[in-house]
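A.B. asks: sequence below, structure please.
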Amino acid sequence: MGLATTLAAGLLAGCAAGGPHADKIAANARAELGSGHADKAVALAEKAVLSDPRNGAYRLLLGNSYLRAGRFESARQAYDEAMELGEDSGKAALSLALAEIGMGRSNEAVDTLNSYRDAIPVEDYGLALALAGRTGEGIELMGNALRTSGTNPKIRQNLAFALALHGEWKEARVMASFDVPADQLDARIQQWAAIGNPEDVRRRVASLIGAPVREDAGQPTALALANFPETAQLADAAAAKAETPKAGNAGAAPTLAKAAVEELPALDTAPAPRVADASTQPRAAQLAMIDAPAAKAAPVAVIQPQARPYRIAAAAPRPSARPVAKPVAMSAAKPAVRPTAATGTHLVQLGAFSTSDGAHRAWRHFTSRNPALAGYRNVTTQVTVNGRRFWRVQAAGFVGQASAATLCRSVKARGGACLVMAAPRVAPPQQGRPADTRLARLR
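C.D. replies: Next comes the predicted model:
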């Protein structure tokens, strides 16, 4: 049996229960990350995730470790899955955006930044925009913030770097001179010039956070969150397959058994090729001005979902006390149940979560990852499966199975998971009761 297979089997067998053992592994990973040993942190964080696959804090730690190791593709997936599980602080969103910028996915990074704008400090938000190619916007934001705050070294240095990225070298030098000693100023400007090529975004982001520059094949498939669905997701997948056989293949959730036979790449094999290693430079020469992921997981800010306003229907008029002289003939046939464009015929389920807050945060994350979802209604429904409560997050308003399946494919193409389900068919409320004609006949 190969080393990778042995490792995967051993981890799944020995750590599947999670608990204190997983916490200890995660603590060791944080310690290695704090000591600058990113590759060791990655190995430990992967074990912690396999020990407790639906623990968002462990996946956030894994994303931090991948990012510090220069593995941007892996970091993006780890952050994406951590945020789906509720770890959606501003720092997590900023780190996700940095990984996306390093991959060359600037438009997606801007979407992420805009979705979490209020949770990211302006100096980090502005520089991240500049790194994503929106230098003008970043300069304007940080310039306004600097005028408001007066003296803020971090805003000045981030603004100076953004000016350099924008090609305004004279202004960049003046701004940098406020905080960089005169004998180090030339070296700082030369550093910025070395990573100023807009096409070499991977090197630029790696230099900024002090990570090595390397190619990355992505997170091991055995770690994917889709391999570890909640009980409610498994039940929904079975129900969807029973209700819509044709759409069943698109919505079937992977099982844990699949993860048990997946191979993890050997952790002691030769690392991916490194072009350069910015982390070997002196600490003063590094450009780590953006708050990089902390070695210890910071407490996540809980974002309370805003209650939707409810419209109160006007009270129905009272029936007249005078008897009706002539009964109105009404058809006894029940109105046909037809789905409307507002309700649709199908739903796309994006996940099932153990808390209501997690479900509401997940919808915001899903829409930032796939803007097409913004055109559909968010339906969050509480269900009980095997005695446990879950909150389903669904997109509603699809008329026809084909349109729902198309969106589901786009979600999967971005690394997500989904189910296509038939929408519940609800009869429209009756406008009034037919008059009772028996009394009229007796008169």
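
A.B. asks: C-alpha from now on. contacts and neighbour counts both.
C.D. replies: Fine.

A.B. asks: any idea how far apart the tips of stretch 204-214 sit?
C.D. replies: 12 Å (C-alpha to C-alpha, to the nearest Å).

A.B. asks: repeat for stretch 81-98
C.D. replies: Start-to-end, stretch 81-98 (C-alpha to C-alpha) is 16 Å.

A.B. asks: chain center to that stretch: distance?
C.D. replies: Relative to its parent chain, stretch 81-98 has a centroid offset of 6 Å by C-alpha atoms, centre = their mean, to the nearest Å.

A.B. asks: contacts for it?
C.D. replies: Stretch 81-98 has contacts (C-alpha atoms under 8 Å, 6 or more residues apart in numbering) with 54-60, 64, 67, 75-76, 79-80, 108-110, 112-113, 116, 119-120, 124-125, 128, 205, 225, 291-293, 300-301, 353, 358-359, 361-362, 365-366.

A.B. asks: following up with a second sequence; could you model it the same way so I can compare the two?
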Amino acid sequence: MTIAQDSKNDRKAAMRPHSLRLARICVTTALAAGLLTGCAAGGPNHAKFASSAETALGKGSLEKAVALAEQAVLASPRTASYRTLLGSAYLRAGRFEAAHQAFDEAMQLGEDSGKAALSLALADIALGRGTDAVDTLNTYRDSIPASDYGLAMAMAGQTQTGIAALTDALRNGENTPKVRQNLAYAYALDGSWSEAKLMAQQDVPADKLGERLQTWAFMARPEDTRRRVATLLGAPANVDGGQPTALALANFPAPQQLAEEAVAMSATQQAASGDAAELAKAAATAMPAAPVDAAAPQPVLADASSAPVSAKIAAIDVAPSAVAEPAAAPVYAPAQGMVSHAVVQPVRAARTIQASAPAAVRGDHVVQLGSFSSQEGAQRAWRHFTARNRSLAGTRSQITQVSVNGRPFWRVQAVGFNGFASARQMCQSVKAKGGVCLVMAEPAMVSPQGRPTPTRMAQR
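C.D. replies: Presented below is the predicted three-dimensional model:
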């Protein structure tokens, strides 16, 4: 056999684990769903499953909608709209853990609508993850109707922010029963019962007002987040184990990811082979070869509100829009993060979690886009910012964990700007599209005199 043939066989061997891995995934997911499907492409009619799931969801047949949406996802696992549909079905069924997973994975695949973000926030509120919900709501603020944003913020624990948003909506002409009742409920969650009663009585009959306020008082208890969201949606308050493991997005890597893993594995194997050869050479040089006992084993290198009225005046619309046909998912930067904590406070123990820019090409200024309570929220926000601002999508990203008053936060920055002027220009582009940002000196860069470059803030 020639050296070329040996090399070719080695490459095939390097790829084989990935082929086997993908084959195992197909078999596992097919058995889990009781379907004889191909993996993604060759299976049953995924569009038909999705359409039937939407119809069932519209009729309130929630179990049927969930089952059909799961089949659609299984048949085409990297279609974002199918996972969004599945998340809506889970949410309406009161399966909040599963809904969180489905919406998060849909957004990883490129879903970037305010409706999906609102639904994810509601699932997080139900799970007691109010700070994560606030991050999501702030990131997608301009994509979510004020009536829904205000109520969701109040339910997430930011009652004053929610009241302010709903009051502004009323002043700006959205004087509708939904806005008024959402504002009344936000007042109730804030403990401002006089204001809640005054606002609620504009639309609730006098003989029903007491019952409404009692229901709100019951739902306002901080520990009842699951019941609060379930009542708003008219859903059962279930405790859920999450979506089936076989549906997890991690089971269905993109072809590009598989190719990158194959290249990485090949490089690792080559490095290992080279290291082994060097070790053998060094050992042979250091001492004479000892006779080998053929009998001895040889060493081997180890390789809103109350349920009856929520549909009319305080219902957040979580039903999906028409399901789109599968499309090529957009490709985003490897690192993925609104300034939910606009005040920059002294920080300690900063460390870069994820960066797509080598230190040598980061430049001397960065554009900070936000600070988030979780790395997951930071990555989601980066994807959103780059999806809406193509000039930002052409920059490199950096996510850094910092500690502010003992609490961890993840800062999202666009890096690689040489000079304050270029960074400020990008920041102005972000603001023009509704975002907020700060221009800062890159902490790793220092002046020729050895002093850190002073931090600067773009003019607002």
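
A.B. asks: in strands only, show me the contacts of stretch 81-98 of structure 1.
C.D. replies: residue 353 (DSSP state E).

A.B. asks: all helices for the stretch 51-200 of structure 1, in order.
C.D. replies: 56-68, 72-84, 90-102, 106-115, 122-131, 135-149, 153-165, 169-176, 182-194 (DSSP state H, counting those that start in this stretch).

A.B. asks: among the contacts of stretch 81-98 of structure 1, name the buried ones.
C.D. replies: 54-60, 64, 67, 75-76, 79-80, 108-110, 112-113, 116, 119-120, 124-125, 128, 205, 225, 292-293, 353, 358-359, 361-362, 365-366 (16 or more other C-alpha atoms under 10 Å).

A.B. asks: so what corresponds to residue 258 of structure 2 in structure 1?
C.D. replies: When structure 1 is aligned by TM-score structural alignment, the residue opposite residue 258 of structure 2 is residue 234.

A.B. asks: just the element for its match, please.
C.D. replies: helix 231-243 (DSSP states H and E).

A.B. asks: can you name the next helix or strand after that helix?
C.D. replies: Heading C-terminal from helix 231-243 of structure 1 (DSSP H and E), you reach helix 248-251.

A.B. asks: how about the helices of the stretch 51-200 of structure 1 in CSV, adding distance to residue 30 of structure 1?
C.D. replies: Shown next, in CSV, are the helices of the stretch 51-200 of structure 1 (distance: least, C-alpha to C-alpha, whole Å):
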stretch, distance to residue 30 of structure 1
helix 56-68, 7
helix 72-84, 16
helix 90-102, 16
helix 106-115, 25
helix 122-131, 23
helix 135-149, 32
helix 153-165, 26
helix 169-176, 33
helix 182-194, 30
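
A.B. asks: name the nearest residue to residue 419 of structure 1, sequence neighbours excluded.
C.D. replies: residue 251 (4.0 Å; C-alpha to C-alpha, 6 or more residues apart in numbering).

A.B. asks: burial count for the match of residue 258 of structure 2?
C.D. replies: 18 (other C-alpha atoms under 10 Å).

A.B. asks: try residue 66 of structure 1
C.D. replies: Neighbour tally, residue 66 of structure 1, other C-alpha under 10 Å: 31.

A.B. asks: wait, residue 241 of structure 1 sits on residue 247?
C.D. replies: Yes - applying C-alpha atoms under 8 Å, one finds residue 241 of structure 1 in contact with residue 247, separated by 7.0 Å.

A.B. asks: what does the strand ranked longest in structure 1 contact?
C.D. replies: Taking DSSP E as the criterion, structure 1 has its longest strand at strand 388-398. Outside strand 388-398 of structure 1, the residues that touch it by C-alpha under 8 Å, 6+ apart are 232, 341-356, 359-360, 362-363, 373, 376-384, 404, 423.

A.B. asks: next step: those residues restricted to strands.
C.D. replies: Using DSSP E, the contacts of strand 388-398 of structure 1 in strands are 346-353, 377-384.

A.B. asks: filter those down to the buried ones, ChimeraX style.
C.D. replies: For the buried members of those, the matching ChimeraX selection, counting by 16+ other C-alpha under 10 Å, is:
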select :346,347,348,349,350,351,352,353,378,379,380
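
A.B. asks: excluding chain neighbours, what is closest to residue 401 of structure 2?
C.D. replies: residue 410 (4.4 Å).

A.B. asks: and the one you found, that's in a strand?
C.D. replies: Yes - under DSSP: H, G, I helix; E, B strand; the rest coil, residue 410 of structure 2 falls within a strand.

A.B. asks: state the distance from it to residue 169 of structure 2.
C.D. replies: 31 Å.

A.B. asks: compare those two (neighbour count), which wins?
C.D. replies: More crowded of residue 410 of structure 2 and residue 169, by other C-alpha under 10 Å: residue 410, with 26 against 20.

A.B. asks: contact partners for the more buried one?
C.D. replies: 371, 372, 373, 374, 375, 378, 399, 400, 401, 402.

A.B. asks: swap in residue 162 of structure 1?
C.D. replies: 127, 130, 131, 135, 138, 139, 172.

A.B. asks: identify the farthest-apart pair in these.
C.D. replies: The distance between the two most remote of the contacts of residue 162 of structure 1 (C-alpha to C-alpha) is 15.1 Å, for 131 and 172.

A.B. asks: okay, the two: which has more neighbours?
C.D. replies: residue 131 (27 against 23).

A.B. asks: what sits closest to that one if chain neighbours are left out?
C.D. replies: Per C-alpha to C-alpha, 6+ apart, closest to residue 131 of structure 1 is residue 101, 7.1 Å.

A.B. asks: show me what the one you found aligns to in structure 2.
C.D. replies: Counting by TM-score structural alignment, the partner of residue 101 of structure 1 is residue 125.
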